[in-house]
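> no sequence on this one, just coordinates:
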């Protein structure tokens, strides 16, 4: 999920905690638990520090990796609870520990439900776990919390309010899962040999997908029971010398470490070659913004590269110019 959702859920869990009479009657305990749930609900994404220290490419590869693993859940829980307890040492540590643990677990659990996924199974497996039926930002989940906050501010019991909010949202998530199974069954019925990934959108009615065969990728959407084939991409062979040259770039390697259905294309000019690796799971209208880009000279030496989200071509050009200057200072 996105950061705003994780923050919102942290506050929602703090409201739900008021179901416990001990918390409802102790403002200091309630305040400590609020800190625990909000920080805990965001802690696994503190791996953003990788981007600040090691750069965007390394962050792309490791985001939602070790920081979302089983050992990390325990470490985040105890570290956050212990830090808060230093300042609130008169409260019930067990209550603080429980609600912080719940917040961290809910963060990781919700991230598994979307298309990006996590490596939550580490250290037992490095496989990316993604169930693909909740979008990265879900307006229903956000709206449910905002309604709960409104009732809380109006003076209603936050515990009872968020109990009902979460019953409704759990029901909504179950409905989304059932719909995703129905969409998968529609694609299973397609007479093609290959694999596919369903991608949720904010609409329950419309779902995107990528269908991969040995020779091509097909991207499309399912509206109701109708399958719409939108884009067809023929695969380049790995022996292609331009593709092979781009694979030597570290940013491409970082990108491919957790990308699925990664298609490559390149554009040549008299002075350079630009290779783009795009993750077909993330489509916005006619554009695939999640990518790795490599700029090569005519001899296929790497001049610059970038990986991340690029929504505008001008932004892409600016990033490549910046990276080129780092390699070849003016």
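Thanks, I have the structure now. All figures in this text were calculated on a predicted structure; none of them were measured in a lab.

> Only C-alpha atoms from now on, for both contacts and neighbour counts.
Noted.

> Quick check, residue 253 in contact with residue 244.
No - counting by Cα atoms under 8 Å, residue 253 stays clear of residue 244, with 11.7 Å between them.

> Neighbour count: those two, which is higher?
Each of residue 253 and residue 244 has its neighbours counted (other Cα atoms under 10 Å); residue 253 has more, 17 against 13.

> any idea which element the more buried one lies in?
Assigned by DSSP states H and E, residue 253 falls within helix 250-257.

> how far does stretch 66-83 sit from the chain's center?
19 Å (Cα atoms, centre = their mean, to the nearest Å).

> Can you list the neighbours in contact with it?
Stretch 66-83 is contacted from outside by 36, 39-40, 43-47, 93, 96-97, 100-101, 104-105, 108, 118-123, using Cα atoms under 8 Å, 6 or more residues apart in numbering.

> Is it possible to mark the buried ones in those?
Neighbour counting with 16 or more other Cα atoms under 10 Å marks 36, 39-40, 43-45, 47, 93, 96-97, 100-101, 104-105, 108, 118-122 as buried within these.

> Which residues outside the helix holding residue 253 are in contact with it?
Residues outside helix 250-257 that contact it (Cα under 8 Å, 6+ apart) are 57-58, 60-61, 246-247, 262, 277, 291-294, 305-307.

> Pasting the second one now:
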């Protein structure tokens, strides 16, 4: 999810920690938990520093090792130790560690629920996993948790407030997961052939997009409630010698390590060729906004390439 959502959930988790009597009756421990859950809710995304080494490096490693199974245990330990020293809460380390661990788990779990995905099973499996249930920013969850913080600030009991906030959140996510499952089955039945289907969330909760891959092509379209509308069909092209000439460059290797529904096209220019690799999962409004564009000369030597989003950061799709 986005940084703001992770941080607000870190704050509300500190409020939920008041269901723990040890936290509720020790103000200094409660303060340490607040600091710890705020840091823990964002810690796995500290790998964004990799952007300084270039977007290709960032795509290759973001949401990887820092979101892996070992990291789920290492991040809480790394955060808990200095907080125990700062607040002198050595006897309560299990409570502090436990709530920070919950913050890290929530971060990775929420990332798993969106369409971008996460390598959360490393080192046992490096596959990108995504459940496609939530957009990277979910307005309902954000404002629900913000409302809970407002009630806490107004003096309401945080244990009661956030028990309800988290119960509603779990119910909402479960409902969206169930709805998503129904939509995937509906889209596959509409296509009526053996296929791989992704139904992807929109900021507006009742709207979705879909991508269906068959042996010959990709079908794309939109869903409003349960009304499905097919929009574009992308035919798969054979990977000729022009396309093959781009597969050794760093940007394409990075893209192929991340992308799942891969579509590639090429066209000829006066001075060479252009090859466009795209991930159809991120189809939006008759465009394929995520991929890598490679420029070749007449001898099929790479002149230049660009990897990333062919859109402005605030434009859809939001993943």
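Received the coordinates, thanks. This one's a predicted model, so the numbers in the text were calculated from it and none came from an experiment.

> TM-score for these two?
Once superposed, chain against chain, the TM-score is 0.91 (TM-score structural alignment, normalised by the length of structure 2); 311 aligned residues with a Cα RMSD of 1.9 Å.

> before we move on, the earlier item: tell me the angle the very next helix or strand once past the helix holding residue 253 of structure 1 makes with helix 250-257.
Remark: after helix 250-257 of structure 1, the chain's next helix or strand is strand 262-268, criterion DSSP H and E. Between strand 262-268 of structure 1 and helix 250-257, the angle comes out at 150 degrees (axes from the mean of the first three to the mean of the last three Cα atoms, to 10 degrees).

> just checking, what packs against strand 262-268 of structure 1?
Other elements packing on strand 262-268 of structure 1 under the criterion 3 or more Cα pairs under 8 Å, 6 or more residues apart in numbering; DSSP states H and E are strand 273-279.

> Have a look at how far, on average, the helix or strand following the strand it packs on is from structure 2.
Sequence order places strand 290-296 as the next helix or strand after strand 273-279 of structure 1, per DSSP H and E. Once fitted to structure 2, strand 290-296 of structure 1 is off its aligned match by 1.8 Å on average (mean Cα distance after the TM-score superposition for structure 1).

> what does strand 290-296 of structure 1 rub up against?
Residues outside strand 290-296 of structure 1 that contact it (Cα under 8 Å, 6+ apart): 246, 249, 251-252, 255, 272-279, 282, 302-310, 320.

> Filter those down to the buried ones.
By neighbour count, with 16+ other Cα under 10 Å, the contacts of strand 290-296 of structure 1 hold 246, 249, 251-252, 255, 272-279, 282, 302-308, 310, 320 as buried.

> okay, now the equivalent of residue 136 of structure 1 over in structure 2: neighbour count?
In structure 2, the residue paired with residue 136 of structure 1 is residue 136, using TM-score structural alignment. Residue 136 of structure 2 is flanked by 23 other residues according to other Cα under 10 Å.

> correct me, but residue 136 of structure 2 touches residue 1?
Yes - Residue 136 of structure 2 is within contact range of residue 1, at 4.3 Å (criterion: Cα under 8 Å).

> Next, show the common contact partners of those two.
Common neighbours of residue 136 of structure 2 and residue 1 (Cα under 8 Å, 6+ apart) are 111, 114.

> Mean per-residue distance, the longest helix seen in structure 1 versus structure 2.
Ranked by residue count and defined by DSSP state H, the top helix of structure 1 is helix 158-188. Compared with structure 2 after fitting, helix 158-188 of structure 1 has a mean deviation of 1.0 Å; criterion: mean Cα distance after the TM-score superposition for structure 1.

> If you count contacts, what does that helix end up packed against?
helix 3-16, helix 139-153, strand 195-200.

> Contacts only, for the residue in structure 1 sticking out farthest from the centre.
Relative to the centre of structure 1, and counting by Cα atoms, centre = their mean, the farthest-placed residue is residue 270 at 38.3 Å. Contact partners of residue 270 of structure 1, counting by Cα under 8 Å, 6+ apart, are residue 298.

> For stretch 78-87 of structure 2, buried residues please.
79, 80, 83, 84.

> The second one belongs to a strand, doesn't it?
Same thing as residue 80 of structure 2. No - counting by DSSP: H, G, I helix; E, B strand; the rest coil, one finds residue 80 of structure 2 to be helix, located in no strand.

> ok, residue 131 of structure 1 - contacts?
Residues near residue 131 of structure 1 by Cα under 8 Å, 6+ apart: 112, 113, 114, 115, 117.

> Could you give the number of residues near the nearest residue to residue 152 of structure 2 once chain neighbours are set aside?
Excluding its sequence neighbours, the residue lying closest to residue 152 of structure 2 (Cα to Cα, 6 or more residues apart in numbering) is residue 158, at 5.6 Å. By the criterion of other Cα under 10 Å, residue 158 of structure 2 has 23 neighbours.

> Residue 158 of structure 2 against residue 18, yeah?
Yes - Residue 158 of structure 2 lies in contact with residue 18 (Cα under 8 Å); the separation is 6.4 Å.

> Apart from its neighbours in sequence, what residue is nearest the residue nearest the centre of structure 1?
Among the residues of structure 1, the one closest to the centroid is residue 116, at 4.4 Å (Cα atoms, centre = their mean). Take residue 116 of structure 1 and drop its neighbours on the chain: the residue closest to it by Cα to Cα, 6+ apart is residue 130, 6.4 Å away.
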